[in-house]
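Q: 3D, please:
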Amino acid sequence: MDQEKYLQDIKEIREMMDRSGRFISLSGISGVVAGIIALVSAFIAYHYIYLDSDFYSFKVVYLSPETIQDIFLLALATLVLSIGSVIILTHQTTKKKGQKLLNKHAKLVLVNLAIPLITGGILCVIFIINGYIGVIAPLTLVFYGLALVNASKFTLDDIRSLGIAQIILGLIGLYFIGYGLILWAAGFGILHIIYGIRMRLKYGS
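A: Prediction:
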């Protein structure tokens, strides 16, 4: 009996040390909000950009300056709104827990997120400039998934499974080019909403 209690104490100490070395104040609600933003963006992209262009195969598509501008503006708006909501809602969560938003663990998460995201972003811009628009949505899923897996070492383990799911959807999208936007909506939209609800129920954040 004493040995079992001793082993349980060791397990609890290890869990506490592991949690103290990670950024665990992520907001589940921010995942839901980001998912809704992604679904709205996918709807706009489909009706106002995709329907008028041949983005459904791995071939060069010659885009007008107006279309390129629309793509960049929509992507920028989606990015700003999503990141903004995550920062605001995560800040509220950290404030409730008496923690700083940008502590050393949060900085490690950001750095490990940034490397794959910036790399993927540059690659996507190169593909857009050269007219390979059909691969953009799947590529963003793949690199976002890689970023999540890379950053999961410094935050909640749930992030890793979300990242792996994004990578799988992205690879499927690269094979079935015509379904890239649908899979993008599933990854950035539906998966984020499911993840956010799960985080809310599991951690109360």
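Q: from here on, contacts and neighbour counts on C-alpha atoms
A: OK.
Q: Show me which positions of stretch 147-166 end up buried.
A: Neighbour counts over stretch 147-166 (16 or more other C-alpha atoms under 10 Å) mark 147-156, 159-160, 162-166 as buried.
Q: Filter these down to just the ones in helices.
A: Ala147, Leu148, Val149, Asn150, Ala151, Ile159, Arg160, Leu162, Gly163, Ile164, Ala165, Gln166 (DSSP state H).
Q: which pair in those spans the largest distance?
A: Ala151 and Ala165 (14.8 Å; C-alpha to C-alpha).
Q: which one of the ones in helices among the buried residues of stretch 147-166 sits closest to Tyr62?
A: Looking across those and measuring by C-alpha to C-alpha, the closest to Tyr62 is Gln166, at 28.5 Å.
Q: Contacts only, for the closest one.
A: Leu141, Val142, Tyr144, Gly145, Gly187, Phe188 (C-alpha atoms under 8 Å, 6 or more residues apart in numbering).
Q: Quick check: the third one vs Tyr62, distance?
A: Separation of Tyr144 from Tyr62 (C-alpha to C-alpha, to the nearest Å) stands at 26 Å.
Q: Same drill for these two, tell me which one is more crowded.
A: Between Tyr144 and Tyr62, Tyr144 has the larger neighbour count (other C-alpha atoms under 10 Å), namely 27 against 16.
Q: structure for this one too, so we can compare:
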Amino acid sequence: MESKNYHEDLSHIRSMMERSSRFISLSGLSGVFAGLAAILGAIYVYFAFQREGIDYFAGQRNVFKAGLVNELIITGIVILAVALLSGYIFTANKSRRKGLKIWDATTKRLLITFAVPLISGGIFCLGLLYHHLFVFIAPATLIFYGLALVSAERYTLTDVKYLGYCQIALGLFSLFFIGWGLVTWTIGFGVLHVVYGLIMHKKYK
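A: Purely as a prediction, here's the structure:
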């Protein structure tokens, strides 16, 4: 009996340490909705290309007009906003159900660790945009986002790093297949997010 209580106490202490050092309220459903938003955004971009007479899969070098570039930027901002909003809503609901605070010292450390490579990547992509190197933007977003996930893993669910590794690998792969940037971006931010979100929802619900 004493041995059983001893192991229960150790398990409880381990659980408390995990709660204090890691942000464990991250919702899998937020990943699903972020992925769906990315897929819908990619479909919209594809039809925007069609509207402008750009055959995306023709394997030719395409010239993007300033209006189309601005439209793509706005689309990206909308996708990001939807992903962030859904992430906050689902994560806040999960925190409330578990009786955990969504904003504490661990959350701050998580956001800072996540933000450094993400902001650096954003500035890098602005540089690519400024120099009209549009074909490298999709690979760059995948790589820097993956680095952000791997960095943030130390303050949240360990499984996050595997999504990060997949994003980095996909981004590096897409550097050598430039014409397929929209496809690789859709797989990375869309399909992988949906799959990851469903797995995490089932594992940690």
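Q: hmm, back to that, dump the contacts of Gln166 of the first structure into TSV; add distance to Val80 of the first structure as well.
A: Output for the contacts of Gln166 of the first structure, formatted as TSV (distance: C-alpha to C-alpha, whole Å):
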residue	distance to Val80 of the first structure
Leu141	17
Val142	20
Tyr144	16
Gly145	19
Gly187	18
Phe188	14
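Q: burial count for Lys104 of the first structure?
A: The burial count for Lys104 of the first structure: 13, using other C-alpha under 10 Å.
Q: Now for the nearest residue to Pro138 of the first structure once chain neighbours are set aside, how many residues are close by?
A: Spatially, and ignoring its direct neighbours in sequence, Pro138 of the first structure is nearest to Gly170 (4.2 Å; C-alpha to C-alpha, 6 or more residues apart in numbering). When neighbours are counted by other C-alpha under 10 Å, Gly170 of the first structure registers 28.
Q: Closest to the centroid, which residue in the first structure?
A: Tyr144 (5.3 Å; C-alpha atoms, centre = their mean).
Q: all strands of the first structure, in order?
A: In the first structure, no strands are defined using DSSP state E.
Q: max-length helix in it?
A: The first structure, longest helix under DSSP H: helix 65-96.
Q: Do a quick rundown of the helices in the first structure.
A: 2-20, 28-48, 65-96, 104-129, 136-151, 158-175, 180-184, 192-203.
Q: got these as CSV, with distance to Phe55 of the first structure columns?
A: Formatted as CSV, the helices of the first structure follow (distance: least, C-alpha to C-alpha, whole Å):
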stretch, distance to Phe55 of the first structure
helix 2-20, 44
helix 28-48, 10
helix 65-96, 12
helix 104-129, 11
helix 136-151, 10
helix 158-175, 12
helix 180-184, 9
helix 192-203, 25
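Q: just to revisit the earlier point, just list what the longest helix of the first structure packs against, helices and strands only.
A: helix 28-48 (3 or more C-alpha pairs under 8 Å, 6 or more residues apart in numbering; DSSP states H and E).
Q: Not counting the helix it packs on itself, show me its contacts.
A: Contacts for helix 28-48 of the first structure (C-alpha under 8 Å, 6+ apart): 71, 74, 78, 81-83, 85-86, 89-90, 181-182, 184-185, 188-200, 204-205.
Q: and which of the ones in helices among the buried residues of stretch 147-166 of the first structure is nearest Ile118 of the first structure?
A: Using C-alpha to C-alpha, these come closest to Ile118 of the first structure at Ala147, 9.6 Å.
Q: do you know how far the nearest residue to Gly31 of the first structure once chain neighbours are set aside is from Tyr62 of the first structure?
A: Sequence neighbours aside, Gly196 is the residue nearest to Gly31 of the first structure in space, at 4.4 Å (criterion: C-alpha to C-alpha, 6+ apart). Note on Gly196 of the first structure: its distance to Tyr62 of the first structure, by C-alpha to C-alpha, is 38 Å.
Q: now Leu183 of the first structure
A: 23 Å.
Q: Correct me if wrong: Lys89 of the first structure contacts Ser27.
A: Small correction: residue 89 of the first structure is Leu, not Lys. Yes: with contact defined as C-alpha atoms under 8 Å, Leu89 of the first structure counts as touching Ser27 (6.1 Å).
Q: Compare the two and say which is more crowded by neighbours.
A: Neighbours were counted for Leu89 of the first structure and for Ser27 using other C-alpha under 10 Å; Ser27 has more, 25 against 19.
Q: Now do that one against Leu101 of the first structure, distance only.
A: 12 Å.
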